[in-house]
Each structure stands twice: as C-alpha cells, then as structure tokens.
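Undergrad: The sequence and its predicted three-dimensional model are supplied below.
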Amino acid sequence: MSDEKDGHDAHEASYANERSPVNELAVNYIPAHTNAEHPPDGGYGWICLAACFNINCFTWGVVASYGVFLGYYLENDIYPSATDIDFAFIGGLNFSMAMLVSPIVTVITRRYGIHVPMLIGITFQTAGFIAASFATLIWHLYLTQGILVGFGVGFTYIPSIAILSQWFSQRRSLANGISAAGSGIGGLMFSLAVRAATSNISLAWALRITGLVSGFMNIMATIAIRSRNHIVQPSQHPFDRALLRRYDVILVLAWAFISLDDSQAATVTALLNLGTALGRPLIGVVSDHFGRIETTGIITLLCAISVFAIWIPATSYSVTIVFAVINGAILGVFWATIGPICTEIVGLKELPSMPSLSWLVTVLPTTFSEVIALKLRRPNTQHEFLCTQIFAGMAYLVASLFSWETSDCKAINLAKSEDATQIKDFLGLVMRSLLASMEFQAQARLFFWASYSKNLEASISRSTKGLMIATVVPGGLEAFQKLGETEKRHWRGMAINTIRDECASSGQVAIVAGHFMFWSEEKEDVLPVYTQHDLDTFTHIIYLDIPAQLVAQRRQEDVERSRPCISDTHLLKWQQAEKTQLRDLCRHHSILFSLVSAHQLLLHKVSTLLQDFRHHTEGHNLSEAERRLDEILAASQGQPETVLVMDADRTLAAEDTGALFWKRASQSVGDENCPLKTLFSSPLGHSHTAFRQATLLYEERADDEEFDGLCGQVASDVAMHPEFLYLLREVAKHDHVIAVVITCGLSRVWDKVLEREGLSQRVKVIGGGRIADSFVVTDAVKAALVARLRHEHQLYVWAFGDSPLDLGMLSKADQAIVVVGEEHTRSKTMDAALLSAVDNGGLRARQALLPSNAPPRLDVNKLPLVQITEREFIDSVLHQIRHAGIKVYHATDRNAAKLLMTPMRNDKFAGPALKEAHHDAGRYLAVEFLSDVIGVEKYQIPHVQGHPTSGYQLFHESQTLIVALMRGGEPMASGVNKVFPLAALVHANNPNDMTRHLQDRSTVVLVDSVVNTGKTVVHFVQYIRSVHPTIHIVVVTGVAQAQSISILNETLPSETRLSLVALRLSENKFTGSGTTDTGNRLFNTTHLP
C-alpha cells in the first residue's frame, strides 16, 4: 500500500513539474462577446458554404457581367438619348442600391428570418432583368437593370453575409474566400454567356435568360441555407450608432469606402473574374493562418502596387492579360474578408449591425466610381487612362493605410485588456497537460476545480494541488510523500486554503487542476484525495470525461515509462464512481458540476464554461432576464397597456417539458432516470444554483444541434390547453395587450410550440436551458419581472401560474389566476403554499380549472372560480385603459338621483339626518355605478333551500380600500362600505394617513361629499401613484363641479386608471363656507368658518 501511495505522490510531483510553466501565465480578461456559442467549423456549415457560393455566383457574378451589357449598349445605339455616363451610372446602381437597402434588409431579417428577405430579393432581381428586356427609354433601364436589380442583389446577398461566420471559426476566412469566389465564377460564366446570347439571340432574351437562371439558382440556395441566430442571438440592429463611436469600426468603414472603388471598374473581363475565383479562397486560407486584418492590409497594398507596377506601364495586350489575372486574384480581398473582419472587430452578436454600416459607406463609391473613371479618361492622348489608373492605385494605397491602422488599434486594445486569446492559449496548455497526465497515468482522473471568491470579478490565476503542496509543505513533495494519510489530508487542505486566501487578497479567480481519488485494480478500497476544505471552497467543478478505451490505449503506447496494466473495465468503473460521487457531493455543497466529453470540442467547451462561470452572478442573471423583457416590450407593436404573464409547464399545457425532454433523451442512452427530479429533490431545492445546474445538465447531454432536435420532439408531444389557445388568439388581435411566457423550463421548446400554433409573432418566451441564453428563470426572477412590468413600465399585469414557484409573480401582479389541472398532474405542494400565501402573504387570486371538471384547490370562497374563455373575462383582459383620459360616471338626470339629492340640498337637513342622506347616496352609487366600474365576481353562498348557489361580490372586494376624505366624505364612505363589507375603510386628512393601508390593494375608492376644484383629489391621486403606479382609483362624490373635471384632466394628463362617480354634476362654482359648508352641516358645526 505504501509503494502504491508513493507512486501516487510521485505522480503529483511529476505533474507539478509538468505544469509549472503554465502556472506562470496570468489571464485577466475575457471579452464579453466571446460568450456566444463557438461555431462548429463544419457540419451543416459546408452546405451553407455551398449555398453562399451559389448566391455570390448568381448575384455579384451576374452584376460583374454588366461590362458585357455595357459594351453592347455603347456599340449599339439602342437608347439614342443616353450617354456613356448614363450606362456607367446603371452599372454603379447595381452595387450602390444593393448596399443602400442593408438597414431595411436587417430589420426584415430580424423579424422574419433570413429566407423572407432573400425571396424578396430573388423576386426583385428576376423581375428587374425581365422588365429591362422590355425597356425602350434610358430611364426604364435605370429603374429595372439599375435600381430593381440592385435591390434584388442586396435583399438576396445581405442576409447571407453573417451565416458563414456563425458556422466557421478557425476556417472562417477560408469559408468566406470560397464563398466570395462564387462571384468570380459567376462573372466568368455570365460574361461568356451574355456575350453569346446578345450575339446569337438578342439583348432582350439575354436579359430574360439572365433573370430566370439567376432566380432559379438563388431559390435553390435559399432553400439550403440555414442560420444559427437562435444560438448566437445577434442584436440585429439595422444601424447601431454605438458602433460609430468605436475607432476600430471607423477604420474598417474607411477601408471599405476607399478599397471598393476600383473593383467595380476592374471586373469587366472574363479573365479578371477567373482571377477572382482563383484568388479569393487563397486569400481566405492565408488570412486564417496569418491574421485577417494583417492579410487584408498586405493584399490591399499589393493591389496598389500591381496598378503602379503592371497596369500603368502596360503597353501590350499580353501584359494587360497578366494584370487582369493577378489583380483579379487579389482585388477581391474586400469581399473575402469583410465578414470575418467585422466578426473579429465587434463579435457575432453585433455582426448584423457592422456589415450594415459597411454596406452604407460603400453606396457613394459604388454609385460614382465608374463615372469618375470615365470622367478622368483623357481621350485622344497617348495615355488615355493614366489619371484613372492613378486614381485606382491611390485608392488602394490609402485603403491599405486604414487597414494597417485597424490592425494597430486592435493590437493596442488587446494589450490593454489581455485578450481572450490568452485564456485560450492557457487552456490549450492546461488541456494538453491534463490529457497527457490523465491518459498516461490511469490513477490520475483529473478535473478542473474552478474556485471563486464571491467578491472576485477581476482576473484568473491557475494552479495545481501538486504544485501548491510542494510550496506549503516543508521539504516539498519529497517530504510530503513520506507522510501518513492523516498528515497528507491536512496538507492538502492547507494547499487549497492557500489558493483561496491568495485569491481573496489578489482579487483573482482561480482555476485549479487536481485529483479526486486513486483506485488500483488490485485493491477494492479507493483512496480519496479531496478534503472538506475543497468542498467548502470550490463553486464549480468541470470533469473531463475521456473514454476509458482511449486512456488505456495511450497508457499502453507510453514508451517513456513502464506502467502497470489496467483494464478498460476498471477504468470505466473508476470513472463512473468519480462522476457519481462528485455529482452527489456537489448537490450537497452547492457546487455546480459540469461533465465535458471528448467529443464536445473539449477546449472550446471548457473555455465557454469558464467565461460564463466567471461573469455569472445572481445579479447578472436578473439583469440579463430584465434585458430580454425590455427587448420584447421595445419590439412590440403599438403601445402596450396590459401584459399577460404566463408560466408554461402545467399552466399552458398539462405536460412537464423538462420530464419529456429527459424521457426523449433517455431513449438514446438507455437511462430512464430523470436527473431533474434528483436535482430538485436535493438540498439545492429550486434555488438559483439548482436551475444553473439544470442548464449544465442540458449542456452535458446534447450539443446545440442535438438539443434543438430534442426540443422539437418534445414540442410535438405538448398539447396546449384549448382555453389558453382561445385566449391568446383573442389577445393577438389587439396591439395594446401583449402576452409573455416566463418559464423556468426550456424556452426553446415553448418557442417551437407557439410557432406551431401560429402565436410566435405575438407571444414571446423568456426562459433558459443553454449557457448561450445567459440567464436562468427562478421564482425570484419571475416575481422581479412582474414587478418591473408594473413599476418600471407601468403596465397592468395579469399573471397565470400553477405551482409554488409562481406564487411570487402572482402576488406581484394586478390580477392573479391560479391554473388548476387534474389531480394526478398538478403540483402536490401547491395547496399548502397557496393557503399560506392567501392567509399570510396577502395574495388575492382566482382559480381557473383546466379541464373544467377538475376539482378546485382550497375553498372557492378563498379562491373564487373563473372561466378564462368567458366573454366577460376576456373583455376585462382586453379592456383598453389608455383612452379618453379620466372616465366620468354620473346620475344627474336620473329620477333616483333627484330623490337622493333633495335632502342633501335641503337647508333644513343637518347633523344625523344629513348624514343618513349622504349614507344613502353612497349606497346608491356603490350599487349602481361601482359594481360596473370595478366589476363583480362570483362566490359560493348557501341557498335558502339548503344547497349551495352562486352569489356576487365586488371584484377583489377584500383587496379594495375605501378612503373617507375627512371630514365631509365619512358618511358617504360608510354607505359605500355597507354595500362592500369586505373592503377596508380608513379615514384620511392627508395622503400619509393611508400609506400603510395601500399594500396589496387592487382598487382605492376615494370618497368626498363635494369635489369643488379637484385639488384635494389631485393631491391624493399623485401620492397613490407614487406608491402604486397601476392601481385602479375611483373617486366617489355627491357633487362634482364641472370645472373640477377639466382641472383633473389637465393636472393628470397621463392618468389612465382613474374614474369619477358622482351623484350629480354642477355648473355652479359656489364654494360653501360657514353655514353653507357641507362638512359643517353634516356635523352641526356651522358656527365654524
């Protein structure tokens, strides 16, 4: 046993020596945009590459053949009034119009995906060529072959520009180079084909064939192409002005503005197009290996050199041919690298905005470059095109300077921020060291221990426990090897404590590599090498799951060291034991555990996880969820007034999509256990850490493509309640009401369910499931988002939920509906939690039974029943509250009012008699008006015949506050309270008197005997709004002077939930005092002034 331990300790020593160079590398910064999921560098990306090649071929390739049409137009006097400049402008419009529509295309892409704008573009381009075939005047050609074809190219090409950057990373420039080569191949084909068609058939048929062929081929490409927007989640801003404040972005735009000038004038021959086709993939390969920005600067400079060194001195046709091939191969640097450069400068998430800016700055040069070239021509001189050539060469030269400055700017930025490349280099070294040690030493099952101090956000340090043990133990590892297990355990704990303390003092985040246990095949007992200090310190563990067969194979192939033979079976058993024990320990110590398999692009996966671990806190999580909510509101149509917030699983449908996911996933691995059930029944419960762990389980189980497929299968198993489908379809018809699904489960599943039901455009989902989502939804997040809707956005919120996790958001909402399913599917813990929330937490809710024959929860008196498909309920949801300002209801001309107002106006009535008259008026106004203004709800009452029946009470009567404005409002308020006995009644001389009574109220009824100027009402309303922005306020009075209503509307112009109920309106502006003051008459104090 001692020899075996010495062997383990010797491994720790060798591992420490092996890793020591890595530990000298410090990593302090990870750019935010690297949080996006790493592109797969292949797979379906190759199909997308072929589609993009095809699009370039039949958009820019077609445009590149315009030179043939230009030659035909100049040689044949088809349009007598046209000049050379006209035809040059038409060629420029092909390019500039394509660039000009980029913001519009980006907006359409954001709303409808990439295929809709591409199909629009195909229609424009095809129609443009066909319409041009019927042109008889030069302005016809401007509109068709110039503007319409240009629009078509832009709508077809621009949505595809970001696709390859989403699918490729290491080969990004190569992919874009191959794609860009399509324009050269297309230019070559169409240059020859158009010349043959115009010579042998006619110009008209040449245009028609070009339109039809390009249209058909672009449709094929559109069908094949696929974006990864659901993973990358780009911002899709059509014109992000924030980018214009970045110096590196300005440099790229300047390069784009200048470097594109002469490529238009150059693509006039088939040989130049051939050079383009050959050169662009090569540019991609070179830029991937030597840097995209650096390669761009060099090749742009070579373009300038080729102009001055070859083109200008060229005096023979053969030299011109050489120039065409050479320059054709390199002039396409803009198209081959603009996509990767934009990605490198601003990242995948901001990618749609950056090309939009690039396209816009090219509008002027693409429109006028050919015209400038013609104007610079000096006919009838020895060097007719010398000025044109110098112009082209200088444009390339200046563009190359901007490119180089961009490179320098990027280098400075990286030096300042200690770029993410450092962490990737570090991780590469770490991974190689880990894998080497893991695969050649079977006992050393290694894993990452990512240790965080809760206050630490600054930088990252690395260490191994072996190296740290050598540092803290007197005598180093040699002395450590001679100790007993108890002493070793002590020093292992000291090692991790030292790492923890160093991080606390330096403000760094530590990444520590170490062992979990050793297990010899000859012995049954395992040797754990973790300590309680480890479990108290670590917050994240990443376990590198290398196949046992691969470990055994590499052990056998190790020629530098003799290793005992360990079977694949034992290695696998060892791995399973470690994974099982680690999962259980992590659940019991609030440590996030992530298992990364070798097939998951190990380095990229670990890098993504570490970057997420470093930045993610509960505060960050909430801010990301709030950002998503704000984006949904900003993108909504119209001005929303009401929001329906709905839980998803077992609310919108009876199914639990998490359980369905793992059931589907288990079919492929043969594991019937649901890890979510184990997770949420552990000490983690339903905490933020638990939901983060659930996300890591989904990441562990499936890559992005497989995850999306599984979500699609789960969505097909989900059947939404027909009642909710009906309600949501009614809501979708109105712009002032929006619906948002906030789920603790899988947002991707519900996106697909809503898409299937045709609701995805109007009902948005907030949820998680993947690291790329950047947040998880917990009960606290749900409650916070509802509170944000009410207080920050001042919207009226209806909340629907079914479980204890929904009680927070139900309590925060203006209207709460508890969804009650069948007994065998609904939450078993909800009744107790719901009862506590109603009795102790102030929750006032109703319940909807789905299906309608499901037994209700609690007592229907505590939780009244509601049918969400009833017209009355739907009308209350759809009620538009932001029109017509303050709503006024009065009974001035009614006979009942005339009878009631008589004793109130009679000078002989005072004291108790007058109080009774005001009391009666309050009762009348409550029954006649308040029951409609506020609404009523059913509740169960005993019938006189001995069976239960339905009665009615004021809607949320127990959540209603009646405020008697002292002292004149007290008698009338008592009459209102007589009709609504469950409502609370308070007396208030000033708004502060009702502060503590406003909590958990849905309606406030302000009662005064007379409203003269309305100043008192304004004072109370403004105070209530400062405490409760969305609560319904109703003012009840005996007499309201007409002028007071105007004052209320002028003083409270944005008030949308204020109503006034009066027994009568008066045009009399008289304000009583002394013997005529209503308050004095009510209380027999007319002697007072």
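TA: Sure, I can see it.
Undergrad: Only C-alpha atoms from now on, for both contacts and neighbour counts.
TA: Noted.
Undergrad: What segments of the stretch 901-1050 of the chain are strands?
TA: Here the stretch 901-1050 of the chain has its strands, by DSSP state E, counting those that start in this stretch, at 936-942, 948-954, 960-965, 984-988, 1003-1011, 1032-1041.
Undergrad: so which of those gets nearest A256?
TA: strand 1032-1041 (56.7 Å; Cα to Cα).
Undergrad: and the comparison structure, right after this:
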Amino acid sequence: METERDAYDGQPLYAEREDVPPDGGYGWVVAACVFLINVHTWGVNSSWGVFLAHFLSQSQFENATHLQYALIGGLSISQALLVSSVVSTSNDKLGTRASLAIGTLLISVSMLASSYATSVWQLFLSQGACFGYGMGFLYITGSAVLPQWFSKRRSLAVAISSSGAGFGGLAYNLGVGSGIEQLGWRWTYIVLAISTLLANTVCVMLIRDRNKVVQPQRRFFDRRLFAHVSTWLIITWGVVTDLGYITLLYSLPNYSLSIGLTARQGSVVGAMLSLGIALGRPPMGYWADRHGRINVAIFTTAACGVLCFALWIPAKSYAVLIIFALTSGTVTGTFWASVVPVTAEIVGMQKLSLAFSMVCLSLVLPTTFAEGIALGLVSSSGYLSAQVFVGCMYVLGALSIWGLRSWKVRETDDDELREREGRSSLAVGTPRAYTKFWLTQRGLFLRQKV
C-alpha cells in the first residue's frame, strides 16, 4: 500500500509542483563559468597525450615503463571521480565557491609540481593524483550547479559548457606541443599552472548556485540507489564508453607516431579530436532537448563505435587520421555530455547530485586502467586489437543506454496508466513496483521523445 511519504528516502511519493528554473538569465553566466572550468580541467588533462608521446619518444625518466605513463593519465581522471563524495560533503559544509577554490588551488599546484618532477613517481602524485583531485572539485561542483538553472534547455546548456573540454583540448594540445618544442616540457607545465590559476579564479568569483530553492539531498552515498535497474544501466553505459573514450583521448597522438607521423602531426591529430568534441556537443545538446535526451545518447554512442570500425582501423595516413579524429570527436564524449541531463530524467533534480556522485565512484577503476589496457593490447598484438576494443566498448554502451530507454518508456506508461485511473503520478525517481517487464519491444522501438 502506498504511503504519504516515500519510505525510500523521505521524499514526497507523489509528484508535487516542482521548482521552475529560469531557463536562462544568470544561468548563461553560470554556463560560461562551467565552460571555462571544462577548458581548464578536461582540456588541460587531454594534453597529457602530447606529454605522453614526448616522454615515450625521449625516454625522459629512467626505467619508466609505458604502463606507468599510461596509468598517470588514467589516474588523473579516476581520482577526480573518486573524490566525488568528498566534493559533495565540501559543497554541503563549505559551499560551492569554497569547493571551487580548493579545486583551483590543487590544479595549479599540480602543474607547478609537475615541472619539478625528476622521476615518474613524482608525476603520479602531481599530474595524476593532485590534478585529479582538483579536477574533481571543479568539474563535479560545476556539473551539479548548472542543471539547477535550466529545464527545457538543460541539455543544450550542459552540452555547450561541456564543449569547453573540446575547445580546451584543442588549445592545450597545440599549445603544449608548441611549448615543449620551444620552451621545454618543464616551462610548459609552469605556463599551465599560471593559466589555470587565473581562469578558474574568475569562475570561482562569478558562479552561483540555487541550492536554497532546489534543496538537493545532502547525503553523499545511498546504497539503495544501486537497487535500481536504471542506475546500473547508466553505470554500464559510463564504464564501457569511458574505456573507449580515454583510450582515444590518450592514444591517438602515440598512434600517429606508430604509423610514421611526426610528434607535431600527432599533437595536431589530438587537437582535431578535441575540435570535434567542441563542435559536436552543442548540436548534440540542442537535438537532445528537441528529440529526447536518451534517444540522442543512443545514436551518438553507437555512431562513435561505427566510426572506430569504419575509419580508425583503415587510417594509415595523416589525412584519414585527421578525418577520423574530427568526426569521432563529435560523438566520442557522449557520456560526459549527456550523463547529467539523462540522470536528471531518471532520478529528478533533488537526487541528481547524489546519483551523479555515485555514478562517478563506479567509474574510478575503468578510468584508471583504460589506457593501461589499451597499451597492453598494443604491445601484445598491435593497434588493431585496441581499435576493435574501443569500437566494441561504444557499441556495448549504446546497447545499455538503449535498455535505459525501454525502462524510461515503461515508467512513462506507468504514469499515464495511473492518470487514467485517477491516481496521482509518482515523483521522478520513486522506486517502481515492476522489475521483470521493463525491457519490452515497445520500449526499444517505439518512436517517442525519451
């Protein structure tokens, strides 16, 4: 029997009048700030592929292995996700701006410390762990704040802000490649420390949240969320596509060297992947708001897998590799461009921060070892095995989000049935009674905005 309150978490069981975000106004300033945060976190992090190619070709640190270098890049992302619960606590206890300030300081310190590294273990601590913690405080905080300002344009706003990762990657891949040639890698790190400090400080000063109105849940973990089929489908989507995404992000410059291109050409290839991310995400967000956020996520995730098989495998020349990097970049980061709006559709705004932090925790292991797995495949059987691996991961990711679509259609049908019977609709994110019949032909193939 249904009760007045949901025993799951104390939230209203029935749908109540929800807060209506301004869908613009100062929200666009917040979107611009999150855009800059992505430029100076994900964008800077993507330039690790250029550093990686340089360190591998020059044998920069004595006795350092390819696997160790690969783990540094994976560590920077995994640590950003690992601290998600700490970030949630910081946002609750210290506030949004204080959390962003902590992240800004950690990012700049990590870049400065990397410039003084004399052995690979020091890069593990600076470029890997410290940078990852800083990125977590900045990215996770910004990702939780931005959706509070939008409803109908939520996917567009998130996509525009997440395109900062692409623009940043473009600028920093080219800048780091040029900086290493002209200044050396140590001074290049110092320049990165200064630029990240200045840009992220501006964001700290301008960003605002709507926590008083939205009243997000303050818990940083709830194991009962893992009882939801929808949660596991989102996690599966993230795990498998991140294995492919990080491999592409870090391996393309080194793959360029393996087919006889120069280090400079390799950095341009990495930059073209970032340009594709920058150009592809805003249209993706627009179409997601118009045709359904889950629908567009299915299509773009599958498209990246197809491009890996159709273009990356036969890419043996500079021109073809440029085309692959640019086209695949438009869809390669679908998960990170879509996960916040999609998760909001599934759990609602009040549970979004909690659910997102838990999804981030589940991605720690795959993001840590993705590039290590790829380099292991390359060393044992060449790049073909890594290329097939990446393509298969994106296809599997598309299947998991396709299953999520069926679950969401089943939820919508259930709400429509309750309305016809004169009963109140359940609030978004309320546990449903059905568990066996959510995967249906109607859910998979029905032409519907989802």
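TA: Ah, there it is. If you're wondering where the values come from, they're calculated on a predicted model, not measured in any experiment.
Undergrad: Turn the strands of the stretch 901-1050 of the first structure into CSV, including distance to A197 of the first structure and mean neighbour count.
TA: Compiled in CSV, these are given as follows (distance: least, Cα to Cα, whole Å; neighbours: other Cα atoms under 10 Å):
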stretch, distance to A197 of the first structure, mean neighbour count
strand 936-942, 78, 15
strand 948-954, 82, 14
strand 960-965, 82, 25
strand 984-988, 88, 18
strand 1003-1011, 78, 25
strand 1032-1041, 75, 24
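Undergrad: Make JSON lines from these and add distance to L550 of the first structure to it.
TA: Listed next are the strands of the stretch 901-1050 of the first structure as JSON lines, based on distance: least, Cα to Cα, whole Å:
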{"stretch": "strand 936-942", "distance to L550 of the first structure": "69"}
{"stretch": "strand 948-954", "distance to L550 of the first structure": "72"}
{"stretch": "strand 960-965", "distance to L550 of the first structure": "70"}
{"stretch": "strand 984-988", "distance to L550 of the first structure": "74"}
{"stretch": "strand 1003-1011", "distance to L550 of the first structure": "69"}
{"stretch": "strand 1032-1041", "distance to L550 of the first structure": "68"}
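Undergrad: Quick one, which of those strands gets closest to V232 of the first structure.
TA: Comparing the strands of the stretch 901-1050 of the first structure by Cα to Cα, strand 1032-1041 comes nearest, at 42.1 Å.
Undergrad: so the closest one versus strand 1003-1011, what angle?
TA: Here strand 1032-1041 of the first structure runs at an angle of 10 degrees relative to strand 1003-1011 (axes from the mean of the first three to the mean of the last three Cα atoms, to 10 degrees).
Undergrad: Quick one: closest of the strands of the stretch 901-1050 of the first structure to P31 of the first structure.
TA: Within the strands of the stretch 901-1050 of the first structure, the stretch nearest P31 of the first structure is strand 1032-1041; the backing value is 46.7 Å (Cα to Cα).
Undergrad: could you check the angle strand 960-965 makes with the closest one?
TA: With the same axes, to 10 degrees applied, the angle from strand 1032-1041 of the first structure to strand 960-965 works out at 30 degrees.
Undergrad: Now do strand 1032-1041 of the first structure: distance to the chain's middle.
TA: Taking the mean of its C-alpha atoms, strand 1032-1041 of the first structure sits 45 Å from the chain's own mean (Cα atoms, centre = their mean, to the nearest Å).
Undergrad: which residue numbers in the second structure go with that strand?
TA: Under the alignment (TM-score structural alignment), strand 1032-1041 of the first structure falls on nothing in the second structure.
Undergrad: likewise stretch 5-24 of the first structure?
TA: Mapped onto the second structure with TM-score structural alignment as the criterion, stretch 5-24 of the first structure occupies no residues.
Undergrad: In the first structure, which residue range corresponds to stretch 105-114 of the second structure?
TA: When the first structure is aligned by TM-score structural alignment, the counterpart of stretch 105-114 of the second structure is residues 123-132.
Undergrad: The matching stretch against the second structure, how far on average?
TA: Stretch 123-132 of the first structure: mean distance to aligned residues in the second structure after superposition is 0.8 Å, counting by mean Cα distance after the TM-score superposition for the first structure.
Undergrad: neighbouring contacts of stretch 144-153 of the first structure?
TA: Applying Cα atoms under 8 Å, 6 or more residues apart in numbering, the set of residues contacting stretch 144-153 of the first structure from outside is 59-60, 90-98, 101, 120-129, 131-132.
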